[in-house]
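Give me coordinates for this.
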Amino acid sequence: MEVKLLHKAFESAGDAISITDHKTDKIIYVNNAFINLFGYTDEELNTGDVTKPVYADPLVGREIFQKTKRGESWSGEVEMVTKNDKHIWVSVRADAIKNQAGEIVSLLGIHTDITRRILKEKTMRESEELLRTLVNSMGDVIYTLDCKQRYVGIFGHWINYKGIKPEYCIGKTNKEIFKSKDVSIHNTANQLALNGKNVVYEWKIKDQKGIQFYHNSLSPILDSKGNVTGIVGVGRNITELKWTQNKFAAEKEQLAVTLRSIGDGVITTDTEGKVFLINQVAEEIIGWNQEDVKGKHLAEIFCIIDEKTKQVCQDPLDKLIKNQKDKGFSNFNTLVTRGGTRKIIADNGAPIKDKKNNIIGYVIVFRDITEQKKNEAQFALSQKLKSIGQLAAGIAHEINTPMQYISDNTRFLQDAFNNIYTFWNYCNQAKKTVTEGNMSPELIVEIDNKEKELDIDYIMSEIPKAVEQSLEGIDRVSKLVLAMKEFAYPGIKEKSPADLNKAVENTITISRNEWKYAADMEINLEQNIPLVKCVIDEINQVFLNIIVNAAQAIKEAIEKNYLNRGKITVKTKSEGSFVYISISDNGIGIPKNIIDKIYDPFFTTKDVGKGSGQGLLIAYDIISNKHNGSIEVNSKVGKGTTFTICLPIENDNSKGGYEK
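Got it, this is the predicted structure:
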């Protein structure tokens, strides 16, 4: 009766049960749960080694079998294999069954399927390891505290302070861990989190590497009823970030000091042209301050005049960026300040780009050159007066020569008139005598003698010559005076169409005394050459400087016996949208080692007092900077030099060089 009840209990049990005979090692019983779990019947298991079919590792099965045969109990979790080769995890309990005499008669095995739990635990371990790896890779530390501010768990990068390990901190408070250190900032933050608030704070600690900065974020842990059961915290070492921020702040301050210190005005804007920053110099020039301009569009504070329309430019940023030059201040504009004052500024604009070359804003750099322009105007005028002064003696000589023979011819005409008048009176008296009927043959002889006495025949033949010579002299003086007027008169500083052929002829005329004794002048001017938009008196200055230099180079060559008499050749021609003027001489030439210096300020090869070193510098400035042209030089020592000037027929910049 008891055996039947026991068998019925085994059959209804949820665990897989097996009984093995101690003497024969044959399985004598398996219940239905065993068959369902492993798929084997007792007959199938008795075909060989009882440990082989079901244990994934037969050695483990053999160990369990042998231990129970010795009368010992065994329990544990092992991996087993079902009939269809499915691997499962089983909790095994093995015991020896003894009779009343204490002899082992059979072996009992109870097997509980724990595969789901094992797989779940494995998944949890893998997730935990993944989370741990993720936390460690983040460089942060994640920790939990209980309601007494004791550490419950620590994951990730723990602080490196005096070798304290995370496991040492479990169950301890900050005060117990850091001991002498002031931990009040942590206690206060933790208490706020325990009161249900999210807390963010920063703190620092000194270790062997120096001062380390940390950023902590705390959140309360709530149970299902909303009660605070602890704290979860995330700590991050922000030392590098702090140093970077401090470095950035220092650089920002240095930049601000630099911007305040430099002598140029600086304005920065965003991509829409709204002002972000202006420095002190910019404030002084435009009359606005940083507080007033921030957020305003550049056009509201940076008012420049459009030289074509004479109106305030509506989009100065677009104008400056389009006229952007590679470097330096190549743009000149008239600025209207906040107070209405007009100033001349040199400016340039450029986009601000990030590392990916994306435009993130714009910068405008400018300087007030009003006084500089006034000084340049005075300098230009003084240079012109100096040039005229240097030519004055020659011009006086050029005027004196025709004036001399005009004077001589005038005196001759005066004397001739007196003689003719005397002869005319004598003839009138003779006429009266004839009229009165007193004519005699002696009267005719007297008239002839008087004519010879007064040299009437000579006078009549020389008067036309004297008049012609005088007219030629007057014309020559007139042309010279007109040339001087057109050369020296400042005129209007706005660029306007001008005849360069006429400018060349005028310059040659007034400089004639500089070259006529040493050189012949050959002129080859293109007929009907296009008018060039320029400031003509500045161009005259350039022509004069180069022609005088050519004459001086020829004189030096004559002194060194390179030639007996030189030649200066001036040519003009048009090509496309440009006009070219070349001035050549066969003088001494320019050595290769100094040809690159001829446009340098104050550079001269002349003796002290004979040259300022400013002539070619001014020529270069006028042609290249003020007229968007070019000036090139080719020279060979002992053979001569050629300067070639190229000017655009149309010039976008309406302003010339110096303004009065």
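
Going by C-alpha atoms from here, please, whenever you check contacts or count neighbours.
Will do.

Asn400 and Ser407, how far apart?
Using C-alpha to C-alpha, to the nearest Å, one obtains 10 Å as the distance from Asn400 to Ser407.

cool, and Pro497?
From Pro497 to Ser407 the distance is 40 Å (C-alpha to C-alpha).

same deal with Met138?
Met138 is 107 Å from Ser407, by C-alpha to C-alpha.

Where does the nearest residue to Asp457 once chain neighbours are set aside fall, secondary structure wise?
The shortest distance from Asp457 to any non-neighbouring residue, by C-alpha to C-alpha, 6 or more residues apart in numbering, is to Glu451 (7.8 Å). Using DSSP states H and E, Glu451 maps to helix 441-453.

Could you point out the helix or strand that follows that helix?
Past helix 441-453, the next helix or strand by DSSP H and E is helix 456-488.

How far off centre is that next one?
Taking C-alpha atoms, centre = their mean, to the nearest Å, the mean C-alpha location of helix 456-488 is offset from the chain mean by 65 Å.

immediately after that helix, which helix or strand?
Following helix 456-488 in sequence, per DSSP H and E, is strand 496-498.

which other helices and strands contact that following strand?
Counting contacts by 3 or more C-alpha pairs under 8 Å, 6 or more residues apart in numbering; DSSP states H and E, strand 496-498 is packed against strand 532-534.

following the strand it packs on, which helix or strand comes up?
Counting by DSSP H and E, the next helix or strand C-terminal to strand 532-534 is helix 536-559.

about what we covered before: thinking the residue nearest to Asp457 is in contact with Phe423, fair?
Yes. Glu451 is in contact with Phe423 according to C-alpha atoms under 8 Å; the separation is 6.8 Å.

If you count surrounding residues, which of Met138 and Ser407 has more?
For the pair Met138 and Ser407, the greater number of neighbours falls to Ser407 (15 against 12), based on other C-alpha atoms under 10 Å.

now the more buried one: how far from Ile456?
With distances taken as C-alpha to C-alpha, Ser407 is found 21 Å from Ile456.

To compare with the earlier structure, here is another sequence to fold:
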Amino acid sequence: MTTVTATHIGQQSGKAASRGLSGPACLNEMLLSLVSLRDADNAEQIADKMRTVAWLLPPALGEGCYAARIVWLGTAYDPPGLPAFPPHIIHPFDVASRETGSIELWRTPAAPLPPRAYALLEDCGQIISSCLQQIVTVAATRERAEQYRSIFDYVTEALVLYDLEGIILDINAAALRLLGADHERLRGRWFGDLLPPDDAAELAAHINRIRLRGMTFAESHLRRMDGRPVPVEMTDRLLLLQGRQVVLSNARDISERHSAREALERRMEREHLVGDIATLLAGSTPEATQAALTAVTERLGNFLGVRHVWFIEMPPGETTVSLRHEWRAAGATSRKGTLDATPLNMLPWSLWRLTDFETVAIEDAGSLGKGHEHERDRHREMGLVSTLAVPLRRRAELAGCLAMDDIGNRKWSAEDIALAETVGGMLGAALDRTATLLQHQRAHAHIAAILDTLPAQVAVVDGTGRITHVNASWLHAAADMSLPEPMRCLPGADYLSALDAKTPDIPSAGDAATLLREILAGRREGGSLEYEVMADGRRHFMLQLAPLMPPLTGAVLMRSDVTALRRAEADLARSEVRYRMLLDTMQEGLLFTDAAGRMTYINGPFCAMVEHDADALAGREALDLVAPESRQAFQNLLFPEEAPPSLQEITWLTSKGGRAFSLVSPSILRDSHGHFIGLTAMITNITQRRILESQLAQTQKLEAVGSLATGIAHEINSPVQYLGSNLTFLQHAFDEIMKAYTTCDTALRTARDGSSDVPSIDAALDAMQHLDTAYLRDEAPRALRECLEGVEHIAAIVRSVRQFAHPGNGTVVPVNINFNIESTVNVARSSWRRVASLRLDLAPGLPPVPCVPSEFNQTVLNLLINAVHAIEDRKAEDPAHEGSIVITSRLKAGWAEVSVSDNGAGIKPEHAAHVFDPFFTTKPMERGTGQGLAIAHACIVGRLGGQLFFRSEPGLGSTFFIRLPFTSPSQEA
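Model prediction:
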């Protein structure tokens, strides 16, 4: 800190005294300096007067102040002898509402300033601020005047500004040169002095015409100071200058352009046309846009003398254009059929030129060269020769084009192109303005309609909590006299005051008022509050509040009567308890999943079926509990491409490693948009039924084997009989041979010993003669062959029976179905050989087919027995009928197909729909139970994913088809 010594204070006080001015005199002189500050013309004068004021300020304030300076815009105006240490008092002042300066004072610490000095300091600051404000304003005004004068004189055309009395107010340098005069000679003169006598006499009427029209255009003459007339083209415009109406006359020297009179007139017509078009488009409403387009295109077409004018719209995102409007000259044909709905790339002009906002002017399309082949070809196809297209811009995007064409070759002049571009620009701006206005109107109407259709009661409050707008629901509620006062406030009412009244019927009114105040103060972004209304019974309301978007201040209130909702929630909770009790006590299993297949609810019977606790299953994927052979079917339920089957058999894995069988009846859950959101499945436990069905199938198989037992025994008995006969024959022949052998052996031994025992030799000869060797030589080998054939026949029957009746393990394995068909036919030979002939037509080289061998054999046997029965039924009516059965196997369209055909009685039409139904049969009790085809259908279709169907004609026969895929369901899974 700088120390102020007594010596320094004395020096400064001496300087003040040396000025020879007392305090009042210094004050008067300072005030005079402040007043004269307004008259400062330059920076040096301002600095001099500011230093004078700073020099006179300390003695005017009193003996406590000994030095001062003024700082403005960073410049310090220091009087002589200013201390080197910082000031003690800094008093700021502002100029043009900005703090740009300050008064800095040095005072004696022991002698503080009196209160009047502070008041004087404040007044001094205000005077300095006012003076500097005036200096700034005058400088700005002078600068603008100089700029105006510079621009006014820079214009190369003659400009004369005069009032409505015709007195010249200003004239630019070009006009002075044109008239051969100086500025002082013409300012203040009557403008009529510069006109020919006839025009001067009509000046007052001419000024009235300018006032009515706003602008006039005419050719006239101006008289130079030397008396020589100068032909000019005068454009007079009515202007408002500093609150008064004046006329600005633009005089253009046309002495060298008389030959261009037509062009000038044309230009004026063009300007009038542009003005008219601007007028038409400026005031057009969305409803009047089409009428404005009609007028614009008609005037433009007539002015340019073209054949057609089109307004082609190119909506964003569309690939075709729309012919919004077409004008055509008399006798011209419409182009609507060739331009409307035309693809963008098939317009007569290259699309890239339009998207680059390039005006396309084509004088002769036929002469277009390389790079313009598209335009040349499209013009020829559409019968166009000369065209002009101006792209229309709407918010920096291509919105369409204004186009026209003419007969024959036309050289589009720069004026034509400029006019088309001007009109196109105005048209694009007008369409953009119209679209924006229409969008705002629709948005406003849309918002108002939405608010009025909302069931919630909506109100808007301003920053003070006063209601400014309400919707229809709020007005309806306000008419309910049973509601408390705060709920019946209308626009203009103070909603906050109504809440502060602490209405006893709304215990939470104070909380609502606090929340609204915090939102209005910007301390919260929004909130909600539920409160009860005690009047007219207990009712519940939900109040939601949110601030308005800046720069608006206030808040939006949305009040909803949730009484019914709260009651419904209570009823729903009670219903939920009853519903869960019902689900847990029902006999069927119930399973709910979400879209990902996770279990969201399972009831007790389902948990008991899979031997799991409900808590352990919640949230798990249901697919984890499905057996491998059923997973594909279950996935089809979870993620169906179409509607799932009404009933599906699914096998589940139990917690103990077993399997539980079920019938699943699915129901797909979808949201309001039709999207899959989950699955509800009613699950019937058929594990016991499957066990019974397995036992029934085995029983039916045993029944079939039992019914074939007699035939099989007969088939075996035939070869056994001739085996016994042949063996008896061979035994007898063997005995005779052995007897002859023994006799001959004795005779040979006797002969070897040298004895000539004649009886032995005779006995041997008799034995050989008695033995019929020729017979034995023929019959014995035949008997042996028959025995071997019989044994092979019996072995084949045994193999067939074993193949047919082999229980297996019930799994799907690759099977040579041709071999199984032959085995089944052999087993059932006794059933069909006396009824019909049977022919096998089996495709050689058929690949192995995945199936359960025993079930396939049983299916073929059932179809074969049914064929035999059908032939027997027909023989009962026609004993002479010769039965025929044909069994074929084929590889057909990716399936292994087996067919069993007969020429029996056929199936009646009324029975056809029930053929595969369980327990349905038309046979007597001793011939069938109605289970054979039902079980076959379950095996072939349900288990293997195959097909089982038939074709039949009553009285002619039937053919049953078995189709099996080469991929088993387990392999697909």
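
just to revisit the earlier point, residues making contact with the helix holding Glu451 of the first structure?
423, 426-427, 430, 457 (C-alpha atoms under 8 Å, 6 or more residues apart in numbering).

post-alignment, that helix versus the second structure, mean distance?
Comparison of helix 441-453 of the first structure with the second structure after fitting gives an average deviation of 4.5 Å (mean C-alpha distance after the TM-score superposition for the first structure).

tell me the angle that helix makes with helix 456-488.
Interaxial angle, helix 441-453 of the first structure versus helix 456-488 (axes from the mean of the first three to the mean of the last three C-alpha atoms, to 10 degrees): 30 degrees.

List the buried residues in helix 441-453 of the first structure.
450-451 (16 or more other C-alpha atoms under 10 Å).

Also stretch 805-818 of the second structure?
For stretch 805-818 of the second structure, the neighbour count (16+ other C-alpha under 10 Å) marks 805, 812, 815-818 as buried.

Equivalent analysis for stretch 552-563 of the first structure, please.
Quick answer for stretch 552-563 of the first structure (16+ other C-alpha under 10 Å): 552-558, 562-563.

Name the surrounding residues that touch it.
518-519, 564-567, 585-589, 638.

what about burial for those, which qualify?
Among the contacts of stretch 552-563 of the first structure, the ones that count as buried (16+ other C-alpha under 10 Å) are 518-519, 565-567, 585-589, 638.

Name the SS class of the closest residue to Ile459 of the first structure other than its chain neighbours, please.
Leaving aside its sequence neighbours, Ile459 of the first structure sits nearest to Ala416 (C-alpha to C-alpha, 6+ apart; 6.0 Å). The three-state assignment at Ala416 of the first structure reads helix, by DSSP: H, G, I helix; E, B strand; the rest coil.

what does Ala416 of the first structure align to in the second structure?
Using TM-score structural alignment, the equivalent of Ala416 of the first structure in the second structure is Ala733.

burial measure for that match, as a count.
Using other C-alpha under 10 Å, Ala733 of the second structure has 18 neighbouring residues.

likewise Asp455 of the first structure?
15.

before we move on, the earlier item: present the contacts of stretch 552-563 of the first structure as TSV; the columns should include distance to Ala619 of the first structure and secondary structure.
Shown next, in TSV, are those (distance: C-alpha to C-alpha, whole Å; DSSP: H, G, I helix; E, B strand; the rest coil):
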residue	distance to Ala619 of the first structure	secondary structure
Ala518	24	coil
Ala519	23	strand
Asn564	29	coil
Arg565	27	coil
Gly566	24	strand
Lys567	22	strand
Asp585	18	strand
Asn586	21	coil
Gly587	20	coil
Ile588	21	coil
Gly589	19	coil
Gly638	24	coil
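
which of these lies closest to Glu251 of the first structure?
Closest approach between the contacts of stretch 552-563 of the first structure and Glu251 of the first structure, by C-alpha to C-alpha: Gly589, at 54.0 Å.

quick one: the counterpart of Asn279 of the first structure in the second structure from Thr651 of the second structure, how far?
Alignment note (TM-score structural alignment): Asn279 of the first structure maps to Asn603 of the second structure. Relative to Thr651 of the second structure, Asn603 of the second structure is positioned 18 Å away (C-alpha to C-alpha).

Ok, Thr710 of the second structure next?
In terms of C-alpha to C-alpha, Thr710 of the second structure sits 40 Å off from Thr651 of the second structure.

Kindly report the same for Asp902 of the second structure.
38 Å.

ok, now His881 of the second structure?
His881 of the second structure is 49 Å from Thr651 of the second structure, where distance means C-alpha to C-alpha.

got it, and Glu122 of the second structure?
According to C-alpha to C-alpha, Glu122 of the second structure and Thr651 of the second structure sit 99 Å apart.

do Ala618 of the second structure as well
For Ala618 of the second structure, the distance to Thr651 of the second structure (C-alpha to C-alpha) stands at 20 Å.

what about the two, which has more around it?
Neighbours per residue (other C-alpha under 10 Å) separate Ala618 of the second structure from Thr651, with Thr651 holding more: 24 against 15.

my read is that one is in a helix, agree?
No. Judged by three-state DSSP, Thr651 of the second structure forms no part of a helix; its state is strand.

quick one: secondary structure of the closest residue to it other than its chain neighbours?
Of all residues not flanking Thr651 of the second structure in the chain, Phe661 sits nearest, at 4.6 Å (C-alpha to C-alpha, 6+ apart). The three-state assignment at Phe661 of the second structure reads strand, by three-state DSSP.

can you pull out the strands in the stretch 151-300 of the first structure?
Remark: strands assigned in the stretch 151-300 of the first structure by DSSP state E, counting those that start in this stretch are 151-156, 199-207, 210-222, 228-237, 265-269, 275-278.

can I get those in TSV with distance to Leu480 of the first structure and mean neighbour count?
TSV is the format used below for the strands of the stretch 151-300 of the first structure (distance: least, C-alpha to C-alpha, whole Å; neighbours: other C-alpha atoms under 10 Å):
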stretch	distance to Leu480 of the first structure	mean neighbour count
strand 151-156	97	19
strand 199-207	88	14
strand 210-222	86	18
strand 228-237	88	20
strand 265-269	48	23
strand 275-278	55	22
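
No further questions, thank you.
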